[in-house]
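In: sequence first, then the predicted structure:
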Amino acid sequence: MSETEHLKIRVETPTAEALKPFGVVLGRDESVAPLPIDLYEGRVKVRRAGKFVSDDKTEMTVCTLQRRPYIAEYMERHTEHTQAFVPLGSKPFVALFAPPNEEALPDLKEIRAFLFDGSAGFMMHRGTWHEFPFAVLDDTDLLVILRSEATEGLKSDNVIGNEAVGPDLEKRDMAARFGVKIELEL
């Protein structure tokens, strides 16, 4: 069996512009005009950060992350809904993305990683390839908003040959598909 190559990806600071191919930041953005809602004498400003899309049962799960090596073995996507990661408790996390495409696998040349400082979350476009976020600190809680069938697709009876496939889930093993593991450099 051949040795697996490590593809090194430098972790970047997330900006709205850098994240644009993958989705939108979920946090305060003064460039987005508030809606014309004038309750509470203007003390509450409501802005739409982005449009969450789901045409089926949607759920909010809380995932508690422990630190693991910054090596992405998998990438997955959901073509029927957006997905959001929102930090609880202001702990930082690292997220890895590749833009949506029409191919069966992500484009390795387009992969980017970002260190979120815990002050804002992120909502991906439909079809954005990603690995589940990496904790920088143990016991990092993330609110994850997604379709229920995507969560169900990750259960062990749907995992075949180290990959999972469901009605709105394609989770691919990067070593098996490309002979690489993606190593993140902080």
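Out: Cool, the structure landed. Bear in mind that the values here come from a model prediction, so they are computed numbers and not experimental data.

In: from here on, contacts and neighbour counts on C-alpha atoms
Out: OK.

In: pick out the residue nearest the middle of the chain.
Out: Taking Cα atoms, centre = their mean as the criterion, His130 is the residue nearest the geometric centre of the chain, at 5.3 Å.

In: which non-adjacent residue is nearest Asp168?
Out: Take Asp168 and drop its neighbours on the chain: the residue closest to it by Cα to Cα, 6 or more residues apart in numbering is His78, 5.2 Å away.

In: brain fart, Gly27
Out: Spatially, and ignoring its direct neighbours in sequence, Gly27 is nearest to Ala120 (4.7 Å; Cα to Cα, 6+ apart).

In: neighbours of that neighbour, how many?
Out: Ala120 sits with 17 neighbouring residues when counted by other Cα atoms under 10 Å.

In: who's in contact with the residue nearest to Asp168?
Out: Shown in contact with His78 (Cα atoms under 8 Å, 6 or more residues apart in numbering): 126-129, 150, 168-170.

In: next up, a second structure to put side by side with the first:
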Amino acid sequence: METYLLLKLCPQLMTSETFQPFGQVIFACPDDQPYGDRDAQLQLQNGIPRLYIMRRHNRGLKFNHITRHQRCTQCLGALEGKEWFMAVAAPSEAAAPEWEDIIAFRIPGNCFIKLHEGTWHAGPYFEQPAIDFYSLELSDTNLVDHHTCNLLETYGVDFEILPSSIGGSVW
């Protein structure tokens, strides 16, 4: 029987500053405000943009795979104002993120996130039975730009997000 380490992540509170290495957090602003750096800075020039609603069913808060998209940014947001979680690691040229660099965020339902190109991400995760999310990416992102690292095979680690905790990791 193989052994592995279960790492527990306490999600950080989502702010523009804490999420900056991974992407942007986009909150509501007045309709008459001109385009600026508070708007999602999108990279969608490498294909046909795809905006769709995906229904995700609760699959627990444990994960051992993490993915990145290197050809585009990706935006995700929950419909109906529901809270959710995302684990991330900063973009890198390596075939896998360092497992110690993976952190989780608690994302409130009043915003959406834009992931930088190459940001490693696992999720969305949540506690409700199901949540509808909107996603903006390229039409072929999940076919040709979906680089996944199996963290269990690579490092012997599994992760679990602890929804009632805040801030950091418990090894």
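Out: Good, I have the coordinates. What you see is a predicted model; the values in this text were computed from it and never measured.

In: on that earlier part again, was I right about the residue nearest to Gly27 of the first structure contacting Ala16?
Out: No. Contact criterion Cα atoms under 8 Å: Ala120 of the first structure and Ala16 do not qualify, at 11.3 Å.

In: could I get the full set of helices for the first structure?
Out: Counting by DSSP state H, residue ranges of the helices within the first structure are 16-19, 148-153, 174-178.

In: so can I have CSV of those helices showing mean neighbour count and distance to Glu110 of the first structure?
Out: Rendered in CSV, the data for the helices of the first structure read as follows (neighbours: other Cα atoms under 10 Å; distance: least, Cα to Cα, whole Å):
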stretch, mean neighbour count, distance to Glu110 of the first structure
helix 16-19, 14, 12
helix 148-153, 17, 24
helix 174-178, 15, 14
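
In: closest one to Pro106 of the first structure among the ones you listed?
Out: Pro106 of the first structure sits nearest to helix 174-178 of all the helices of the first structure, at 9.4 Å, using Cα to Cα.

In: quick one: map the residue nearest to Asp168 of the first structure onto the second structure.
Out: His78 of the first structure is assigned His69 in the second structure as its aligned equivalent, the criterion being TM-score structural alignment.

In: got the contact list for the residue nearest to Gly27 of the first structure?
Out: Under the criterion of Cα under 8 Å, 6+ apart, the contact partners of Ala120 of the first structure comprise 25-28, 86-87.

In: over to Asp140 of the second structure?
Out: 47-48.

In: what's it aligned with over in the first structure?
Out: In the first structure, the residue paired with Asp140 of the second structure according to TM-score structural alignment is Glu149.

In: chain neighbours aside, what residue packs nearest to Gly156 of the second structure?
Out: Per Cα to Cα, 6+ apart, closest to Gly156 of the second structure is Tyr4, 4.8 Å.

In: how far away is the one you found from Gly123 of the second structure?
Out: Spatial separation of Tyr4 of the second structure from Gly123 of the second structure under the definition Cα to Cα, to the nearest Å is 21 Å.

In: try Arg59 of the second structure
Out: Spatial separation of Arg59 of the second structure from Gly123 of the second structure under the definition Cα to Cα is 10 Å.

In: name the residue in those two with the higher neighbour count.
Out: Relative neighbour count places Gly123 above the other of Arg59 of the second structure and Gly123, with 19 against 15, counting by other Cα under 10 Å.
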